[in-house]
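Asker: the amino acid sequence is not available; the structure is as follows:
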């Protein structure tokens, strides 16, 4: 949960009167101070006694049944999603000693929301926007892969987290309106006939009551990009009803019509218009496609550095020993390429569009493989398949390096150890045949 000292919800005198300040909840959390208050309760800064770390705790009063279901559903979903770009929930449950309320213990985030950034700056440059939205895309991709649709994506739900060493890290907040797809038993906690989400960011299919899926989030993603560049959302009428009608009926206006100073490359405006297509079928199919398009925009902006990126630390893989009865050229050896070779690297980058520049928001570890589709594991957790981008949390990596294993059936696993990095890291794992005779040519596996 975010820590926003600039927007206190109560005066200091009223904070001292809060009966929970100084109390130890559930024998686990000591309440230290108030962070914010809202219609569903209060968010406190607290200390988790067992781990001696500061956390944010949302505490509610007794809720009606619909609000209670929404709260529990959001907490249970966030507790299961472990991703660098999604708010982490540590604990949640009932609080019988607090008027029958509920609590949710979360990571304490310090920084500002994208909404606050836009209020202070007016609008963002394409380079700054792309670096932020890359991280949002990765977080949404993780949620969508679990059949979760956020449904309330907007700048106030995107937190730009300050880090001790390096640029901000983006976190997606507030999964209170999340929808689980392909779940007939899922309980919808909104009123029948109502439109969920925020009027400026809701997709047309949600407005007309048509079937919706993860592409509703892609629509909101496009609205946020438009707003960040133009200084205002494309559909923002005086009334909610007119705003909803505009989403369904009105064409997307040119960004420059709202912001004459905006210098938006054609590829970026094209991506935004694609995300804002009225029909979900005309939008990008998933966040992977959006991510590739963002990389193409970086190329057009010239923000990708055509130079070798510093390598991660990669132990040399052992040479495999062919098993008896197996043709020797079917046993593959892994070759790890940790820097761009002048011609091959440039060609690969242009072909795949997966290389990133040293980012002003967060360094990223790019992992590719030939053949592609290798799983990247962190212990027992599968983080994804190649090509894959992993954001680097330098504060965490300074304490414990990231240890990954790149694995592909029939091939020798390759281990990668990654520590803190100020620039993007790129690793290419290439499996090539191990030949028993120099007369036989190398063949791709």
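Answerer: Looks like it came in fine. Computed from a predicted structure; not experimentally measured.
Asker: use CA for all of it now, contacts and neighbours both
Answerer: Fine.
Asker: how distant is stretch 74-93 from the center of its chain?
Answerer: From the chain centre to the centre of stretch 74-93 is a distance of 13 Å (Cα atoms, centre = their mean, to the nearest Å).
Asker: likewise for stretch 225-238?
Answerer: The answer for stretch 225-238 is 22 Å, by Cα atoms, centre = their mean.
Asker: buried sites along that stretch?
Answerer: The neighbour-count check on stretch 225-238 (16 or more other Cα atoms under 10 Å) flags 225-236 as buried.
Asker: with stretch 239-253 instead?
Answerer: Quick answer for stretch 239-253 (16+ other Cα under 10 Å): 243-244, 246-248, 252.
Asker: now, those that are in helices?
Answerer: Applying DSSP state H to the buried residues of stretch 239-253, the entries found in helices are 243-244, 246-248.
Asker: from those residues, which two are the most distant?
Answerer: 243 and 248 (9.0 Å; Cα to Cα).
Asker: and the residue nearest the centre of the chain, how close does it get to residue 303?
Answerer: Nearest to the geometric centre of the chain sits residue 139, at 2.0 Å (Cα atoms, centre = their mean). Applying Cα to Cα, to the nearest Å, the value for residue 139 to residue 303 is 22 Å.
Asker: return the distance of the longest helix seen in the chain from the chain's centre.
Answerer: Secondary structure of the chain per DSSP H: the longest helix is helix 126-144. Chain-centre distance of helix 126-144: 6 Å, with Cα atoms, centre = their mean.
Asker: so which elements touch it?
Answerer: strand 169-172, helix 215-230, helix 287-301 (3 or more Cα pairs under 8 Å, 6 or more residues apart in numbering; DSSP states H and E).
Asker: next one for the comparison:
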């Protein structure tokens, strides 16, 4: 049976946003890709689910999100351009963000290197600090609402979906949220949120604790059990210490202490602010920067003194192969390069073909670069079935071969071996 076409595709909303595709769905609504007619700007158009719009206060909260997010300016938050209502449909027109949500990174590449996980949490806290400064509380922070964007050599974060955001100074008098109404995603909700109580900025700090817990050990503190059990854990059970769950990760004791402080049942026992928690997390890394850490099955994590890894990766291949992203997630400094660029100071070089039929071209390039004086070890990516190419690559001076589709653990292990070969 043919799948029914989404009636929103092709629709022009408010006379200026033509819907061209679907980006994703969430509990509050569907996010479409759309073109803003007249400007040619591509936007993300978030449309509230009809059944959600009919629940008490939902439409008003959605409109309020648009109003306040349009005023809230921060490079780590999604910029809202416009909001409104057409008939019974409510919409937000937002910045179209290209990147990788943290949940997809965890699923595809495994655990982040410890210092990368802590730094990402600190950057999320910087966005939350700015939001808290204008009275906004996110209330639904989780890996799918945090996206890594920008150059793989210096990834940035974007905090998405303030769809459940509350204005602290209006919460007590507002009727938009019914008393006792539970909002959020259970695995990341604070105890006060589980009880349906009014929340303040410290609820977001608890969610950051849950997020960082997952980035460090692969799961939130109370796992993926049924919702009732998860919420019971938030309310009554102590969170499991991350160092105890994964002693082989070498997580600094000071980082674990801050995760546990963020997960305190009483909000008064959590850090005072997002800014304070971010600063203390970075201090914890600085104080323990000489402690050995590991990045799981990929082998030892790179140190701060590791030479950068150059990647010759054609435009547009990063989402398909994810070579630069996998290395950045593992904690390496990744520098995009072209074949004519200098490789001086590089610890290793990874060459990615331009397509399935361009392996010969990539092999020739990798072989040429490997012959340069003082060239770093060169790794070539290509189809995993062509053993003839593998043999020719090694014979021509290529250090190692990385099969595609990419196994991030295999890539990280081979790059780590190449870096160690230069010591």
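Answerer: Now that the structure is in, tell me what you want to look at. The structure presented is a predicted model; accordingly, all values stated were derived computationally and were not measured.
Asker: wait, residue 69 of the first structure sits on residue 189?
Answerer: Yes. Contact status for residue 69 of the first structure versus residue 189: in contact at 6.9 Å, counting by Cα atoms under 8 Å.
Asker: just give me the match in the second structure for the residue nearest to the centre of the first structure.
Answerer: For residue 139 of the first structure, the aligned position in the second structure is occupied by residue 127, per TM-score structural alignment.
Asker: nearest spatial neighbour of that match, chain-adjacent residues omitted?
Answerer: Excluding its sequence neighbours, the residue lying closest to residue 127 of the second structure (Cα to Cα, 6 or more residues apart in numbering) is residue 76, at 5.6 Å.
Asker: gap between the counterpart of that neighbour in the first structure and residue 346 of the first structure?
Answerer: Residue pairing (TM-score structural alignment): residue 76 of the second structure is matched to residue 85 of the first structure. To residue 346 of the first structure, residue 85 of the first structure is 29 Å away according to Cα to Cα.
Asker: next one: residue 290 of the first structure
Answerer: In terms of Cα to Cα, residue 290 of the first structure sits 22 Å off from residue 346 of the first structure.
Asker: compare neighbour counts for these two and give me the winner.
Answerer: residue 290 (25 against 14; other Cα atoms under 10 Å).
Asker: surely the more buried one is in contact with residue 137?
Answerer: Yes. Counting by Cα under 8 Å, residue 290 of the first structure does reach residue 137; the two are 7.3 Å apart.
Asker: can you show me the helices along the stretch 251-400 of the first structure?
Answerer: 266-275, 287-301, 344-352, 394-399 (DSSP state H, counting those that start in this stretch).
Asker: would you format those helices as CSV with distance to residue 52 of the first structure included?
Answerer: As requested, the helices of the stretch 251-400 of the first structure are exported to CSV (distance: least, Cα to Cα, whole Å):
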stretch, distance to residue 52 of the first structure
helix 266-275, 44
helix 287-301, 37
helix 344-352, 45
helix 394-399, 17
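Asker: so which of the ones you listed is nearest residue 63 of the first structure?
Answerer: Of all the helices of the stretch 251-400 of the first structure, helix 287-301 comes closest under Cα to Cα, at 35.2 Å.
Asker: buried set for that closest one?
Answerer: 287, 290-299, 301.
Asker: could you dump the helices and strands packed on helix 126-144 of the first structure into TSV and include distance to residue 115 of the first structure?
Answerer: As requested, these are exported to TSV (distance: least, Cα to Cα, whole Å):
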stretch	distance to residue 115 of the first structure
strand 169-172	13
helix 215-230	9
helix 287-301	21
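Asker: do you know which of those lies nearest residue 183 of the first structure?
Answerer: With distances scored as Cα to Cα, the stretch of those nearest to residue 183 of the first structure is helix 215-230 (17.2 Å).
Asker: how far apart are the closest one and its match in the second structure?
Answerer: Compared with the second structure after fitting, helix 215-230 of the first structure has a mean deviation of 0.9 Å; criterion: mean Cα distance after the TM-score superposition for the first structure.
Asker: relative to the second structure, which residues correspond to that helix?
Answerer: Against the second structure, the aligned range for helix 215-230 of the first structure is residues 202-217 (TM-score structural alignment).
Asker: for that stretch, what is the distance to the chain centroid?
Answerer: 13 Å.
Asker: what is the following helix or strand past the longest helix of the first structure packed up against?
Answerer: Using DSSP states H and E, the helix or strand that directly follows helix 126-144 of the first structure along the chain is strand 148-149. Helices and strands touching strand 148-149 of the first structure, by 3+ Cα pairs under 8 Å, 6+ apart, are strand 179-180.
Asker: quick one: the strand it packs on to the second structure mean distance?
Answerer: Looks like 1.4 Å for strand 179-180 of the first structure (mean Cα distance after the TM-score superposition for the first structure).
Asker: how close does residue 162 of the second structure sit to residue 77 of the second structure?
Answerer: In this view, residue 162 of the second structure and residue 77 of the second structure are 9 Å apart by Cα to Cα.
Asker: do the same with residue 181 of the second structure
Answerer: Distance from residue 181 of the second structure to residue 77 of the second structure, counting by Cα to Cα: 26 Å.
Asker: of the two, who's got more company?
Answerer: residue 77 (22 against 12).
Asker: so that one sits against residue 159, correct?
Answerer: Yes. With contact defined as Cα under 8 Å, residue 77 of the second structure counts as touching residue 159 (5.1 Å).
Asker: name the residues contacting each of these two.
Answerer: residue 127 (Cα atoms under 8 Å, 6 or more residues apart in numbering).
Asker: wait, which of the helices and strands packed on helix 126-144 of the first structure is closest to residue 182 of the first structure?
Answerer: Of all those, it is helix 215-230 that lies closest to residue 182 of the first structure, at 14.6 Å by Cα to Cα.
Asker: now the angle between helix 126-144 and the closest one, please.
Answerer: Using axes from the mean of the first three to the mean of the last three Cα atoms, to 10 degrees, the inter-axis angle of helix 215-230 of the first structure relative to helix 126-144 is 170 degrees.
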